[in-house]
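Asks: I would like the atomic coordinates for the input below:
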Amino acid sequence: MAKSAPPVKKNEIIELHFEDITHEGAGVGKVNGFPLFVPYALPGEKAKVKVINVKKNFGFGKLIETLHVSEERVVPPCNVYYKCGGCQLQHMSYKMQLEMKQNQVKNALKKIGHIEGIPIHETIGMEDPWRYRNKVQIPVGAKDGNLITGFYRKRSHDIIEDMERCIITDEVNDRMVDAVRETADRLGISAYNEENHQGVLRHIMVRSGKVTNETMIVIVTRKEKVPELKQLIKEITNTYPEVKSIVQNINAEKTNVILGKKTKLLWGTEYIYDEIGEVRFAISAKSFYQVNPLQTKKLYDKAMEYAALTGNETVIDAYCGIGTISLFLAKKAKKVYGVEVVPEAISDAKANAKLNGIENAEFFVGQAEKVMPWWKAQGLNPDVIVVDPPRKGCDEQFLQAMIEMKPDRIVYVSCNPSTLARDLRFLEDGGYDTKEVQPVDMFPQTTHCEAVVRIERRVQ
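Replies: Below is the predicted model of the structure:
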């Protein structure tokens, strides 16, 4: 029997009642069972919608007018929210954001992992879900002969000219971007033009330590020799005592990638420092470091709770990065082995262990799925494995290696509920039970969702 055509047509204007929300924050309404996804619409709302794209089984719409407004709708405090796209949820109350993230984890575990009936706790949020980012990377452009800075408009490389502030980044970062732009403008440093690959200044990156108040400025340029940088350094460092490091990154490529291969210290120290709990970290221009250290502490506290260390355990930290979680674990474990594929991250991890006087953590460069079987062959039998993979989740070979090592407990730190659910299914089929899940809001105002999972080996 021929399948009937979709009940809506492109450019049609309809009234739609919204009953759900996607993991990307779009409202979901249905016309005769046919779902339409509409950005900025909230569940419980009724609105006029223009149909902008129709596929076989679903369509996309644009919000024209909200006829019935949800109590959870708020006015976005950012003046460029609807242009930028860096945040997706500023129109939604923070309470609803936290509920949405909890539901996102629940739905992924149910639909993808076929895991139900376990506690998925309420999302741990922030008291103040603004100004939390300790790092900002802002493109530089030109208008009417002057330098401008601002994020790109959604799906474009046009700088948003009227962007005054980014209200999810630390105020000191905003201030430093302004200072570098205004000084560079006065000194006649030109903006990079990606169309003709001319000009000098590509990006301004600022990193700051939440606890230490130390700041690093990274100036990304197309060419290495920029005579005006000496005067820029003098003016910035004379005015802002919190600046401890000014670094130049040279990116001469025709590329969208922000940082080039060559980085050199122009002034001050190569590292700035910050602290999460009792652990101190050295952060370089290229270090991976959590952008929300306040929430990172909550995330790691939960991971430590789930690891249930008594001081006698051998622990593996897979995808260990610069050793952030390894060093927390090392304070409570007998021995920690960290593995990470990025050599620079392992150098940072070793330096951070030394910085904190931690001697029971060892770090290795390599792919976890290849290193783990080798460790097993050497007789390494971990009691606990902590895993914090990238968004694509864990390699199947790695999951299998984990199962074969038979740790009593696995703590999975996830930044993607879908791949988390897939990997939990694999572990469940391999003899492990998912015990509880704690979502943590590391990136308020955005759709990103992190979670920590307690997993235990099934008693045979």
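Asks: when you work out contacts or count neighbours from here on, use the C-alpha atoms and nothing else.
Replies: Will do.
Asks: which positions in stretch 388-399 come out as buried?
Replies: For stretch 388-399, burial by neighbour count (16 or more other CA atoms under 10 Å) applies to Asp388, Pro389, Gly393, Cys394, Phe398, Leu399.
Asks: one more sequence to fold, the one below, so I can look at both together:
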Amino acid sequence: MYCLNFYNVYIFNNLKRKLFNSQILKRGISDVCESKIITLTKSKEYDKFKIYRNNIYNNIYENQILHGVKVHNVDSKGYGEIALYVTRKHSLFFLKYFLLIPEEQVNIKVLQINKKKEKISFQVLCKTKKSKYEITPQCEHFSKCGGCMFQHIDYNFEKQLKRNLLISLCEKYNINILYSNQNYLQDDHNFVTLNEKKEQDLIEISQIKSEYINDNINNEDQDDSENANIMEERYLNNNNYKKLHNIYQKEKNNEEKRNIYYAKLYNFIYSNDYNYRNKSSINFCVTDHLSIGFYKKNSYEICDINNCYIHDKYIQDIYTQIKNEIKEHFIKNNIYIFNKINNNGYLKSVDIKISDYNKEKQILINFIGYTLTNTQTKKNLITIANNLALKNPMIKGVLYNEQKNKLKQNKKEILLYGQNHIYHSYNKYIYKLGANTFFQPNQYLNQYIIRIISKIIEKYKINSSNTCLYDLFCGIGFYSIPLANLFDHVISIDYSIDNIKSLEENINLNKIKNIRCIQMDLFNQHNLKQINLHIRRYIVNTVKEKKIDLYDKIKEYIRLTFIQTNNENILVENIQKIQSPYSTLPRYIYEQLNNFNTNTFKENNDNIITKDIFKNPNVHNDEYINNNNNNDMEYSNDNDMIKFKQNEFVMPSPDLIIVNPPRKGCGKVFRRWIRGLCCKHIIYVSCNVHSQFKDISHLINLGDN
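Replies: So this is what the prediction gives:
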């Protein structure tokens, strides 16, 4: 009887453990992770890094099970971060497991230790403690689908995690910040410095090293330093050299005198956590069965879903109708879905866009695939389009784009039903949206971005007379069109032909005349040099026509080009001067500006451009200017005046630059080109915070504070 009861208790505990740990399987946690061995014997790189006391171990070996390992953070991709420290070898390990939550505790097994490659593999076995921030996801496919990352975390805690991510990036790139609990659109901000909360479970690496590192290592370091001091004294005595102690003191004093700049971090503006996307891309695939849905996490396999909670509710209705139509015609062999195994079929995916036009919902459906083989396949797609339009009157058009390559602009568009565009209205402005044009998926936040930009322009008084706005990677002009009435000139540049065509139509719809559209690849160095040439022509024409009211602005641009730098950035700034349109102006321009300063405004001596600029070979090179001006201008022998061609294309210097690059951010050449424009105000809009902070740090190092 005793044995039977013991057996029943064993079965109950085993079942309880399996039910408790079923959350690991239900959430689909990736259970294997590989980490590099970071040795911290003499390194001080991670001394300020804090680690949980539960995650400190004396030693690790293969097949060892680590109990109660605590998760301390979540990265931007939804991976839970774990830090382990081994005291005997003074090694640090960073582990990442998908969908783990801070303050959870798990058991980890050491699978393999590869000393040659200095890597160790770990595996999550089970969860021993549940986090208080964990919630049940609404989507049943959350653990498999790659469309969402934070549905298992409380939304308020998710906001806190995103704020902590920005703070950690500021610390990574040495950006001092002041924080406000109110968003930028609110008034009466109270900025405070962020003080780290002291947790009893956290301990710094430096404190661990001081407790566990042997005294022999410290003694060896002391002996080495003493021997170095003895050798230095002998060398100075034998060679009649004197050690200047004041140099180090001067450097310290100079560092103290440097101004400390603070970046202001405002509270976030959030949209709804569900049903906020106005665009959805749905994929089709056939392997052993038909799959319609989204890609899985880090995979090209498709997760077949019936309901998505993040796109708009009207898109969900259209998605259900499309899925039923595709399945029905697929069974009848009327359409052929793309098969990745044998590369057969033509239909790959479908894009659904929704917009608000005068309180009316408009939907555009765009099927994407390869070239249609015959007319019968086109008729079958037309039948599907007509069936969808009959079921839902909000559908204004159904298209089919033949994909010839990976670039969206190289597609042949076939109209299946209705029109090939829809309209979107914001305030008094109208936008025309095509199938291949870019539009922000979260319209709620997009409207707030325009309000924030307008407030920045008003606060810093950027919209004065003779001002110019550069909207780079402009898309269909969602920022250019509403801001056009605040500037005299607006230059909108994008690499997509479809975006530029839509922007030109939107300009005509809204009857705006001061926007100039340019289709150009801004990552091409040759194109950036062409823009510099157009800016240079504008400055020369301004001085030639004697527009005195613009002289002060031109002088300020030239002064910012030749800013003083410390010794570490001299090489960088010399390279930057070559790429700036203000550093290669003809001598005649500098002389005219100097004469204007000395004859008219003698009181403003600080703004005078000195003649030392012309004596410096790094600043001005006559041969370089003459070689680059043969096609643009001619010099007369009398007074070195310049004769320009008539009706030439020029671009004003920017007073404000709005940058909205792709996820990869700005390249090295593009960043230096922006620095060469010497614009005081730059607004950086990005969907990838990591590339954004990387670009901002480089711009700061180049001189843009």
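Asks: now, the buried residues of stretch 388-399 of the first structure that are in helices?
Replies: If you go by DSSP state H, those have Phe398, Leu399 in helices.
Asks: now the buried residues of stretch 388-399 of the first structure in CSV, with distance to Ala330 of the first structure?
Replies: Output for those, formatted as CSV (distance: CA to CA, whole Å):
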residue, distance to Ala330 of the first structure
Asp388, 16
Pro389, 19
Gly393, 24
Cys394, 23
Phe398, 22
Leu399, 23
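Asks: closest one to Val437 of the first structure out of the buried residues of stretch 388-399 of the first structure, please.
Replies: Checking those against Val437 of the first structure with CA to CA, the nearest one is Asp388 at 14.3 Å.
Asks: residue in the second structure matching the closest one?
Replies: The alignment partner of Asp388 of the first structure in the second structure, by TM-score structural alignment, is Asn660.
Asks: Asp185 of the first structure now?
Replies: With TM-score structural alignment as the criterion, Asp185 of the first structure pairs with Lys327.
Asks: next, its match: secondary structure please.
Replies: Following DSSP: H, G, I helix; E, B strand; the rest coil, Lys327 of the second structure is assigned to helix.
Asks: how much space between the match of Asp388 of the first structure and Ile683 of the second structure?
Replies: Remark: distance between Asn660 of the second structure and Ile683 of the second structure (CA to CA, to the nearest Å) = 9 Å.
Asks: now Lys252 of the second structure
Replies: 34 Å.
Asks: also Asp351 of the second structure?
Replies: 30 Å.
Asks: these two: which has the busier surroundings?
Replies: Neighbours per residue (other CA atoms under 10 Å) separate Asp351 of the second structure from Ile683, with Asp351 holding more: 18 against 13.
Asks: how much space separates that one from Val398 of the second structure?
Replies: For Asp351 of the second structure relative to Val398 of the second structure (CA to CA), the value is 10 Å.
Asks: okay, and the common contacts of these two?
Replies: The contact sets of Asp351 of the second structure and Val398 overlap at Ile365, Asn366, Phe367 (CA atoms under 8 Å, 6 or more residues apart in numbering).
Asks: the aligned partner of the first one in the first structure sits in which helix or strand?
Replies: Yep, that's Ile365 of the second structure we're talking about. Matched across to the first structure, Ile365 of the second structure falls on Ile217, judged by TM-score structural alignment. Here Ile217 of the first structure sits within strand 215-221, counting by DSSP states H and E.
Asks: so which elements touch that strand?
Replies: strand 201-208, strand 243-250 (3 or more CA pairs under 8 Å, 6 or more residues apart in numbering; DSSP states H and E).
Asks: closest one to Arg425 of the first structure among these?
Replies: Per CA to CA, nearest to Arg425 of the first structure of those: strand 201-208, 38.1 Å.
Asks: which stretch of the second structure lines up against the closest one?
Replies: Counting by TM-score structural alignment, strand 201-208 of the first structure corresponds to 347-354 in the second structure.
Asks: and the matching stretch against the first structure, how far off on average?
Replies: Following the fit onto the first structure, the mean deviation recorded for stretch 347-354 of the second structure is 1.8 Å by mean CA distance after the TM-score superposition for the first structure.
Asks: residue contacts, the aligned partner of Gln400 of the first structure in the second structure?
Replies: Aligning on TM-score structural alignment places Gln400 of the first structure opposite Arg672 in the second structure. Neighbouring residues of Arg672 of the second structure by CA under 8 Å, 6+ apart: Gln576, Gln579, Leu699, Leu702.
Asks: how about a cut-off of 7 Å?
Replies: Gln576 (CA atoms under 7 Å, 6 or more residues apart in numbering).
Asks: which residues of the stretch 201-350 of the second structure fall in helices?
Replies: Assigned by DSSP state H, counting those that start in this stretch, the helices in the stretch 201-350 of the second structure fall at 205-212, 215-238, 246-257, 313-331.
Asks: which of these sits closest to Thr561 of the second structure?
Replies: Thr561 of the second structure sits nearest to helix 246-257 of all the helices of the stretch 201-350 of the second structure, at 23.7 Å, using CA to CA.
Asks: counterpart of that closest one in the first structure, which residues?
Replies: Against the first structure, helix 246-257 of the second structure falls on no residues (TM-score structural alignment).
Asks: how far out from the middle of the chain is that helix?
Replies: Distance of helix 246-257 of the second structure from the chain centroid (CA atoms, centre = their mean, to the nearest Å) equals 37 Å.
Asks: one more: stretch 273-284 of the first structure?
Replies: Worked out by CA atoms, centre = their mean, stretch 273-284 of the first structure lies 18 Å from the chain centre.
Asks: measure that stretch end to end?
Replies: End-to-end distance (CA to CA), stretch 273-284 of the first structure: 9 Å.
Asks: which outside residues touch that stretch?
Replies: Under CA under 7 Å, 6+ apart, the answer for stretch 273-284 of the first structure is Gly209, Lys210, Val211, Thr212, Glu214, Glu270, Tyr271, Ile272, Pro293, Lys297, Asn352, Asn356.
Asks: tell me, how many residues neighbour the match of Ile365 of the second structure?
Replies: 25.
Asks: hmm, Lys244 and it touching each other?
Replies: No. Applying CA atoms under 7 Å as the test, Ile217 of the first structure and Lys244 come out as separate, 8.5 Å apart.
Asks: map Asn485 of the second structure onto the first structure.
Replies: So Asn485 of the second structure corresponds to Lys331, using TM-score structural alignment.
Asks: for the nearest residue to its match once chain neighbours are set aside, give its distance to Met304 of the first structure.
Replies: Leaving out its chain neighbours, the residue that sits closest to Lys331 of the first structure by CA to CA, 6 or more residues apart in numbering is Ile358, at 7.7 Å. Note on Ile358 of the first structure: its distance to Met304 of the first structure, by CA to CA, is 17 Å.
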